[in-house]
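Engineer: Provided below for reference: sequence and predicted model.
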Amino acid sequence: MARYAAKLMDDGSITVDAPTSAFPPSGFFTLFHPKKEGCKPYSFHKYVEQAPYTKDHFAIKKEEENANWTCLIAATGKDGEVLDDRKFSLPHLGLPSLGKKGLSVYPDRDGNDRKSLGVGFPTDKEILDTVFVVPGLEIPLSATPEEPNLRCRMYRNKYPDVEETVVVLVKRIDVMGVYVSLVEYDDTEGMILLSELSRRRIRSVKKLINVGRQEVALVLRVDKDKGYIDLSKRRVSPEDVEKIEEKFNKSKSAHSIMRNLATTQKRDVEDLYDSFGWELGEECGHLLDAFKRLLSDPTILDKYCMSEDVKKALLRNVEMRLTPQPVKVRSDFEVTCFAYEGIDAIKAALLEGVKCGTEMNPISVRLIAPPLYVMTCNTLDQDVGIKLLEGALEKVKDEIIKRNGEMAIKMKPTAVGAEEEAALAKALEDAQRANMEVEGDDDEEEDED
């Protein structure tokens, strides 16, 4: 896609060094900053997602030196004030996320480092004057496509909120406290003071906490300017631990999908989050929940106008990772009946259990060796399969008791893996071989008579 130089005018509009014919009648535009070592080539997706332009936002600036420049007009309300969703201002474009370090190396349009030129921090207007405009929404390729930047926090906020519970990784133990990295926030460093490690008297810190171990901690203070984060381990309740671990596991799964997408599509992972990840997660409650919705409703991505290659790669990745895999649930049990009905009673009881199966979760019963049987069910939901087999076993038990027989469960309904399946197959094969040998003996005895 072609990129055009932009300039912020005093009236709040943006002029673009391109004719209006370069822009479709309506759609989106993306702003980029030129790449400079140590400074990210920022793209500002949030604005274009919220407020696509239309032909009403274009005009020709006749008074400019270049009469063919396109002007994206800042729309105003009845009182003449610029509408919030149309402000081409620094806060709305998200530039403050650069931070002081980013601004200090901010280059001019030619790529010259302002700091090396002895120039101070740029003004809002000077910053915006260094960006380029691309007609259409574009998630930029990484500046290093072969090794895109995969480092990024898991949530929109750069730092956690006070009183938020987070997962941390213990890095080192010091005389003042324990230094940790906040796993969900791009390994930002934090500290747990010794007084916040435990409610009890601490005799040995190393017996209480180990380097390399993940812990759950509560955020006490956040100094965004200095980057200090103080945490507490002793103020975390067992209920908090369970909830945050569940949230962390979901975030880690979603983050893994985003990192994989960034690798295969050669985009920086933060650009993917900026363009659709943060907003999609907020819309569905959590990004992983949004990915699960994609399995049945991929149209929820339509509003983000991402390129087809990125969209197809995301859907393929989600389908591969999140499509439920069939699980086999198994239970072993013995059924006997020495009453007159005998084998007919056992067959009738087993049939009652098989009837509990459904089209999606069928139940089957096989004989291992009298009186031992195995009941199995293939299901996409392990819990559903277990409950289904429990109900089926109850039916078998009720029916066989009604017919003066007995039933004993040898193995409760359990999800089984490849090893258990192999053992079952071998047991069935041995039983079949034994039956064949018995039948052969009978034939030989008849011949001798």
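Structural biologist: Sure thing, it's come through.

Engineer: For the rest of this, base every contact and every neighbour count on C-alpha atoms.
Structural biologist: Noted.

Engineer: And the helix or strand hosting residue 384, what does it pack against?
Structural biologist: Using DSSP states H and E, residue 384 sits in helix 382-402. When contacts are defined as 3 or more C-alpha pairs under 8 Å, 6 or more residues apart in numbering; DSSP states H and E, helix 382-402 packs onto strand 327-336, helix 343-354, strand 372-379, strand 406-416.

Engineer: helix, strand or coil for the closest residue to residue 170 other than its chain neighbours?
Structural biologist: Distances taken as C-alpha to C-alpha, 6 or more residues apart in numbering place residue 180 nearest to residue 170, at 4.5 Å, with adjacent residues excluded. Secondary structure for residue 180, judged by DSSP: H, G, I helix; E, B strand; the rest coil, is strand.

Engineer: separation between the residue nearest to residue 261 when sequence neighbours are not counted and residue 268?
Structural biologist: Using C-alpha to C-alpha, 6+ apart and skipping residues adjacent in sequence, the residue nearest residue 261 is residue 314, 6.3 Å away. Residue 314 sits 14 Å away from residue 268, going by C-alpha to C-alpha, to the nearest Å.

Engineer: putting a second one here so we can go through both:
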Amino acid sequence: MVRRREKLPEVGWLVIGTVDKVFEYGAYLRLDEYNNMPAFLPWSELSSKWVRNIRDIVKEGQKVVVKVIRVDRRKGHVDVSLKRVSEGERRRKILEWKRAQKADKILEIVAKKIGKTIDDAYNEVGWKLEEVYGEIYKGFEEAVVKGAEVLKKAGVPDEWIEPLLNELKKHIEVKKIKIQYVLSVRSLSGDGVHRVKKLLCELYPEEEDKEIKVRIYTAGPPRYILEVVSTNFKKAEALTNSLLKRAERLAKKLNVEFAYQRVK
């Protein structure tokens, strides 16, 4: 079951609720992320439009995204609103919820394999990843790309690392983006072949980055393909632009004709 570290949500937070009981004056929900804590959804917070029948909006058993509008910490009471949630907020929260469900399931599987409880899983792994990466699932994605170092950085105990990485590879496939440029590189000098090779070699990054792979291959001289593959679009764009600018500078020094065009 998906859980949150906090015992109570804060005012303004988006939460997932399951409609428990519907009355003429409102509805009671169970907050899925907070151990099924009850919350009240007043009639006035159902919709910005006039509603004839409350059941036209919510029904028992329905899951809804609501916004917290009041919290009584002493009594443990929470009031929520449905009408104050925009469509964009609703979509983002549902995506966050689905990712949290996947993370919870992975933690449960690994915990059973190493003889731990789900509480152990959250205390020793989940909350530590959330603290460093903002979200447990985000930490999992980082671990799939970068390996054990991500888990160690967050303080995950060694006994979890190998079985967790093995399980993550079964469940998480991080999407990669590909940037391609067609390069035109030629030289009329006597040692032109050497100059072209030197320029192409300089297109490779000076430092290795596990998140980014750079490949250069021929499409039939003088045309070559520069291919940059990464899980991080911004980093890939920045690196590609940097490599092309460096190649332009070197082309002038080597007296090599250099041009490039992005593949759409």
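Structural biologist: Yep, it's here. These figures come from a predicted structure and were not determined experimentally.

Engineer: Need the TM-score from the superposition.
Structural biologist: Once superposed, the chains reach a TM-score of 0.59 (TM-score structural alignment, normalised by the length of structure 2), with 246 aligned residues with a C-alpha RMSD of 5.4 Å.

Engineer: hang on, the earlier thing: between residue 314 and residue 268 of structure 1, tell me which one has more neighbours.
Structural biologist: For residue 314 of structure 1 versus residue 268, neighbours defined as other C-alpha atoms under 10 Å are more numerous around residue 268 (26 against 21).

Engineer: The more buried one touches residue 261, doesn't it?
Structural biologist: No. Using C-alpha atoms under 8 Å, residue 268 of structure 1 makes no contact with residue 261, being 9.4 Å away.

Engineer: can you give me the strands in the stretch 151-300 of structure 1?
Structural biologist: Under the criterion DSSP state E, counting those that start in this stretch, the stretch 151-300 of structure 1 contains strands at 165-173, 177-182, 188-193, 214-223, 228-232.

Engineer: Disregarding residues adjacent in the polypeptide, which is nearest to the most centrally placed residue in structure 1?
Structural biologist: What sits nearest the mean C-alpha location of structure 1, by C-alpha atoms, centre = their mean, is residue 254, with 1.1 Å. Excluding its sequence neighbours, the residue lying closest to residue 254 of structure 1 (C-alpha to C-alpha, 6+ apart) is residue 288, at 5.0 Å.

Engineer: cool, residue 65 of structure 2 as well?
Structural biologist: Closest residue to residue 65 of structure 2 apart from its sequence neighbours, by C-alpha to C-alpha, 6+ apart: residue 16 at 4.8 Å.

Engineer: Give me the number of neighbouring residues for that neighbour.
Structural biologist: Number of residues near residue 16 of structure 2 (other C-alpha under 10 Å) recorded here: 20.

Engineer: about what we covered before: can you tell me how far the residue nearest to residue 261 of structure 1 is from residue 269 of structure 1?
Structural biologist: To residue 269 of structure 1, residue 314 of structure 1 is 13 Å away according to C-alpha to C-alpha.

Engineer: so what's in contact with these two at the same time?
Structural biologist: Here residue 314 of structure 1 and residue 269 share the contacting residues residue 261, scored by C-alpha atoms under 8 Å, 6 or more residues apart in numbering.

Engineer: For the residue nearest to the centre of structure 1, give me its contacts.
Structural biologist: Going by C-alpha under 8 Å, 6+ apart, residue 254 of structure 1 touches 287-288, 291.

Engineer: What is the neighbour count of residue 427 of structure 1?
Structural biologist: 14.

Engineer: which residues does the nearest residue to it once chain neighbours are set aside contact?
Structural biologist: Sequence neighbours aside, residue 368 is the residue nearest to residue 427 of structure 1 in space, at 6.7 Å (criterion: C-alpha to C-alpha, 6+ apart). Counting by C-alpha under 8 Å, 6+ apart, residue 368 of structure 1 touches 374, 427-428, 431.

Engineer: The nearest residue to residue 381 of structure 1 once chain neighbours are set aside and residue 157 of structure 1, how far apart?
Structural biologist: Sequence neighbours aside, residue 327 is the residue nearest to residue 381 of structure 1 in space, at 7.2 Å (criterion: C-alpha to C-alpha, 6+ apart). Taking C-alpha to C-alpha as the measure, residue 327 of structure 1 falls 38 Å from residue 157 of structure 1.
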